[in-house]
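Trainee: sequence first, then the predicted structure:
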Amino acid sequence: MHASPLSSFPARRAIRARLRLAGLLAAGLAACAGAAAQAPDTAPEAQTAYTPKQAAMARRFMAVTAHPLATDAAWRVLDRGGHAIDAAIAAQAMLSLVEPQSSGLGGGAFLLYYDAATGTVSAFDGRETAPAAAGADRFLEDGRPMEFAQAVDSGKSVGVPGMLRALELAHARHGRQPWRTLFDDAIARARHGFPVSQRLAALLDGNARLAAQPAARAYFFHADGTARRQGEILRNPALARTLADIARHGADAFYHGAPAQAMVDAVRAHPQPGDLSLADLAGYAARERPALCRPYRAYTVCGMPPPSSGGLAVAQMLALLDATPLARYAPLSAEAVHYFSEAGRLAYADRDRYVADPDFVDVPVQALLEPAYVARRAALIRPDRAMGRAHPGEPLPGALSRHGEDDTPALPSTTHLSIVDAEGNAVAMTASIEQAFGSKIFVGGFLLNNELTDFALSPRDARGRPAANRVEPGKRPRSTMAPTIVLRRDGAGPALRLVVGAPGGVAIANYVAQTVLANLTWGLDIQSAIDLPRYGSRNGPTELERGTVLESLQPALRAMGHATAVVSSPSGLHGVEMMSNGMLRGGADPRREGMARGR
């Protein structure tokens, strides 16, 4: 029997008091923002301000996205009877305009969908693919991996965009409103302009690498070289034309003809050219895959399968933690940080060794989640001592020798939206162009991704074994994006329980797992769970969110053998929980500018 989430540590009032003490204050996080503004490419999505947010309550539907204008676009679709998929398309079209640093037409997405009528969860894979001409030595110079910044800011980093095909496929399966109507808000805003947000202005200020690209410079900067300022009205007529063509003619308008030629030309004209081709664009196909669903306590937690490692890592962490006494400790205690970080080390070690595109690599997903294997891994977690760097396990005989390991760096960017419509259908979608402003190649009013740097930069690991996540033609790079949908298994209320996800690069699995744990196990409402200071390990140091009470835990953690690092945590979590009485509660991350709105 599991203890009640609140029975073994101070009552909810005490928890909230600790959250207030957690240091999520404007002054502390504004200091992080100042550092980000000075070096936007080394910490491209650090928070720019902290604005406390209240949970939004609704009876019929709820939308939570990374920008108020995108939330409003989704809300209007839902209010006129639209489906959750319809609302996600409208929101993402708007995000392509108002949050260009994070996602857009030139990137990819993973979309998780819950069908209220059937009670099923499905996954739509719009991850980018490597061009047909891509080789395993793509990011090598003189036999050595090139510098990450050099790989990012190049045509070599651009994968075949997949987001539009994924949205089109999901709409064909489940959408209700006509495709052509879902882009109206974004087209109008692109034509008439939108006010530059605080985050976008901070990320533009001093961004020499973005300004070095002529097309991007012409759009994001003034003629004298200064960046667009907060509150300035920015118009994007080129994007309006691109979106209008897509609205009229479907995704084919993007993958064929003039837009496709413009993308190919821009990539090949870069000083460090890539090899994207018209055939690559014309041949791209999104995939509908079975969702990765596993039981956790009284719930079923569903996430994305590979090529994302996020769903697997979240499932592993929850299973590992269920074998520990974590639930007895307060969310901001040294013990909670210890157990959570140890589970993260083990999950990330397996992620790095085994996960890649399942169309190219045999990923042992079921074996990695098999109870006996999880029990063996959980036994490595000691109550009073950190394990240091974890090694990957061996879920199947010989598995360790069949897969290479890589340590590809990733920088936090990306966006997430969570939507529940009036019929109870739900979408959790995480979209990205990878690093802030992607490859920085600007064409047709949007930025192209740099997702191919999510592959291993070296095709072999330190022992000379082929890396599972090496570059191959047509292959999807590994991701950590983790859109998540949780269902009740006990029949105590509506089947849908939670819709959540986050941006944040390689840290996404930690962000999402902590939020799911806080909501389902510690009993925090979705907004309080999102507000929690971030902690965890990606199989390196134990990371503690800067400017929070977590910094005071360092002596206790170091006494247990943890190497600690104080870091910015630009999580951008957005979630919706369905309460047992059918009410919807939406939460938006105070570290970003998102908003929850429902009716």
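Mentor: Now that the structure is in, tell me what you want to look at.

Trainee: all contacts plus neighbour counts: C-alpha atoms, from now on.
Mentor: Will do.

Trainee: so the residue nearest to the spatial centre of the chain: helix, strand or coil?
Mentor: Ranked by distance to the mean C-alpha position of the chain (C-alpha atoms, centre = their mean), the top residue is Pro503 at 3.3 Å. Here Pro503 is coil, with the state taken from DSSP: H, G, I helix; E, B strand; the rest coil.

Trainee: surely Ala93 and Pro100 touch.
Mentor: No. Ala93 is beyond contact range of Pro100, at 10.6 Å (criterion: C-alpha atoms under 8 Å).

Trainee: more neighbours, the two?
Mentor: Ala93 (26 against 22; other C-alpha atoms under 10 Å).

Trainee: what's the spacing between the nearest residue to the more buried one once chain neighbours are set aside and Phe340?
Mentor: Once flanking residues are discounted, Ala93 sits nearest to Ala186: 5.8 Å by C-alpha to C-alpha, 6 or more residues apart in numbering. Distance, Ala186 to Phe340, by C-alpha to C-alpha, to the nearest Å: 40 Å.

Trainee: next up, a structure to set beside the first:
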Amino acid sequence: MRIRAKRCVAAWAALACGMAMAACAAPPASPADEDKNPEGSSGYAEKPLVRAERFMVASANPLASEAGYDMLRQGGSAIDAAIATQLVLNLTEPQSSGIGGGAFIVYYDSATQQLKVYDGRETAPSSAQPARFMRDGRTLSYGAAVNSGLSVGVPGVLRAMELAHKRQGKLPWSELFKPAIRLAEQGFRVSPRLHKLVSENKALASQGAAAAYFLDERGRPWPVGHVLKNPDFAEVLRRVAKQGADAFYTGAIARGIVAAVRAHETPGDMTLADLSRYRAKEREPLCGTYRLYRVCGVPPPSAGVLGVLQMLGMLEQFPMSQFAPLGLEAVHYFSEAGRLAYADRDFYVADPDFVDVPAKALIDPAYLQARAALIDPDRSMGVAPPGDPVSRLASLGRDNALEIPSTSHIVVVDAEGDMLSMTTTIESAFGSKIFVHGFLLNNQLTDFSHNPVDAQGRLVANRVEGGKRPRSTMAPIIVFRDAKPYMAIGSPGGSAIMNYVAQTLVGVIDWKLDIQQAVSLPHYGSRNKQTELERGTPLEKLAQPLRAMGHDVSVHEFPSGLQGIVIDEHGLSGGADPRREGKVLGD
């Protein structure tokens, strides 16, 4: 393995002053909250820029990255590597993703020069009704909704990976399962991050199967370094490796999923027919431009890429390259653009098979120029109103769905030049907490609006309906420069994903940071509420100046988990978010 790593000195203060913009970004002093990386004694561990010549993979866990790297060394494609990586993440980062959840995949095929999008988003059971999370005219608390059988959507990640593998795979399907099967049988060491997140999640103890796996006989989280084995999951993987995804969606595994959902204290209504009918979808990519770059990714039901394109389209009206990355102007303009994009997201975006989403109108350059004109250089607008590009606003209600950050992202470039960006999730930390056959089931249905109507009595586009896919903010993106693939980027982070990804793109394109510097930048932005600044970073010094401009400021941890790869004249360079245990590997 030939990896050339570059480690730079800390330069937050220089970035904040607009100096030494090419200096490497060092980690902030305080880690992220729900998804923090507790590897170091304070702050999170510094990560180097990694360079390679032929291929590269980056994920949120070293063992997962090693599985993908092994596939690439065998001559596998980018999707081969991503599948092996995802299956290991199910073991080593179970709180974030796995076969009990869903995914979006963006894939560039170098042979055909085509961009593919695979939608493996979960679906609501066919019997689901709009008032699913209502009781006596009131919405359930978020905790009560999540930790229930009602929150579980029909998983989609295996169908999506199988569909993509049929189109772009090179290695045999069964080969991709070997690293995860080996780890499940032989065991892997509990990482500091997994130990901490299990320790903080009290709901696991109330679910017998989950408690038996994640806790010892005295109800304590397994200690760091404990070798955790999962023979049940190994058996599931052996079946799927041999029989394909049908082994998951029919037969004994499917019966186990349905039984677990229906046996919960608050039972769900998923059926065997819901599982057997599930299909991943291939969708047309959603693309826009920023400066001289073409930015492409998944369309609705995810709002993530659409929102990123909106933010970039508005920021293009301003000289972002002249602002210091951590300066007052950058934070102000970026946050105001975010307000406007999130305002549109809350009204317009839902499953396009159920709702007419005006995606093209929302990223039309003329519309975004008009939206950008609402940004005052000296004063925050507070809560932004949604726009009305197609004269439909009066008939739509504002969504009240919560999207909690526990997801994972994978990026790959293979030896043939194929590029992949994949975001995969079970929604909140440890999903529904329902553990069956060695894996966790998602709580993805809480991404629907909990109330089907808003305060004015208007129907919400993202309301629960049978067979519908809940709105997401996942934003796996591939960027093109001169019609050639240039960057793969994406992040977990719930509803904040749009901000994380847009900030990284501005970092690379406008501020000329390398990919590791860009993913390490302290986070800021607005989701059309407060202006948020990452705790433990120089951004805290901007709180008072921002308040003087009318910003309602909050300072807190940001659980991002960005992964990125850039292809340039020097080859491949990769960056992994220092807020997690991620690792970049390449040759």
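Mentor: Perfect, thanks for sending it. Not measured: the values here are computed from a predicted model.

Trainee: TM-score for the pair, please.
Mentor: With the length set by TM-score structural alignment, normalised by the length of the second structure, the two chains reach a TM-score of 0.95; 569 aligned residues with a C-alpha RMSD of 1.4 Å.

Trainee: rewinding a little: residues in contact with the residue nearest to Ala93 of the first structure?
Mentor: Taking C-alpha atoms under 8 Å, 6 or more residues apart in numbering, we find Ala186 of the first structure in contact with 73, 90, 93-94, 97, 240, 243.

Trainee: and which of those is nearest Pro392 of the first structure?
Mentor: Ala93 (39.6 Å; C-alpha to C-alpha).

Trainee: related to what we said a few turns ago, pull out the buried members of the contacts of Ala186 of the first structure.
Mentor: Neighbour counting over these (16 or more other C-alpha atoms under 10 Å) leaves 73, 90, 93-94, 97, 240, 243 as the buried ones.

Trainee: how close does the residue mapped onto Lys583 of the second structure from the first structure sit to Val576 of the first structure?
Mentor: Taking TM-score structural alignment, the alignment pairs Lys583 of the second structure with Met595 from the first structure. In this view, Met595 of the first structure and Val576 of the first structure are 12 Å apart by C-alpha to C-alpha.

Trainee: which one's more surrounded, those two?
Mentor: For Met595 of the first structure versus Val576, neighbours defined as other C-alpha under 10 Å are more numerous around Val576 (34 against 26).

Trainee: counterpart of the more buried one in the second structure?
Mentor: In the second structure, Val576 of the first structure lands on Ile565 (TM-score structural alignment).

Trainee: just say helix, strand or coil for that match.
Mentor: Secondary structure, three-state DSSP: Ile565 of the second structure is strand.

Trainee: find the nearest non-adjacent residue to it, please.
Mentor: In space, and not counting its chain neighbours, Ile565 of the second structure is closest to Gly574: 4.3 Å by C-alpha to C-alpha, 6+ apart.

Trainee: list the contacts of that neighbour.
Mentor: Contacts of Gly574 of the second structure (C-alpha under 8 Å, 6+ apart): 49-51, 56, 58, 515-516, 563-566, 584.

Trainee: ok, Ala507 of the first structure next?
Mentor: By C-alpha under 8 Å, 6+ apart, the contact set of Ala507 of the first structure is 412, 480, 538.

Trainee: His83 of the first structure versus the aligned partner of Asp70 of the second structure in the first structure, what's the distance?
Mentor: Structural alignment places Asp70 of the second structure opposite Arg76 in the first structure (criterion: TM-score structural alignment). Computed as C-alpha to C-alpha, the Arg76 of the first structure to His83 of the first structure distance reads 11 Å.

Trainee: what about the strands in the stretch 1-150 of the first structure?
Mentor: Here the stretch 1-150 of the first structure has its strands, by DSSP state E, counting those that start in this stretch, at 56-58, 62-65, 108-115, 120-126, 140-141, 144-145.

Trainee: among those, show me which one is buried the most.
Mentor: The highest average neighbour count among the strands of the stretch 1-150 of the first structure, using mean count of other C-alpha atoms under 10 Å, belongs to strand 62-65 at a mean of 34.

Trainee: that one maps to which residues in the second structure?
Mentor: Mapped onto the second structure using TM-score structural alignment, strand 62-65 of the first structure spans residues 56-59.

Trainee: read off where stretch 516-528 of the first structure ends up in the second structure.
Mentor: The aligned range for stretch 516-528 of the first structure is 505-517, by TM-score structural alignment.

Trainee: ok so, going back, what do we get in the first structure for the residue nearest to Ile565 of the second structure?
Mentor: By TM-score structural alignment, Gly574 of the second structure lines up with Gly586 in the first structure.

Trainee: no further queries at this time; thank you.
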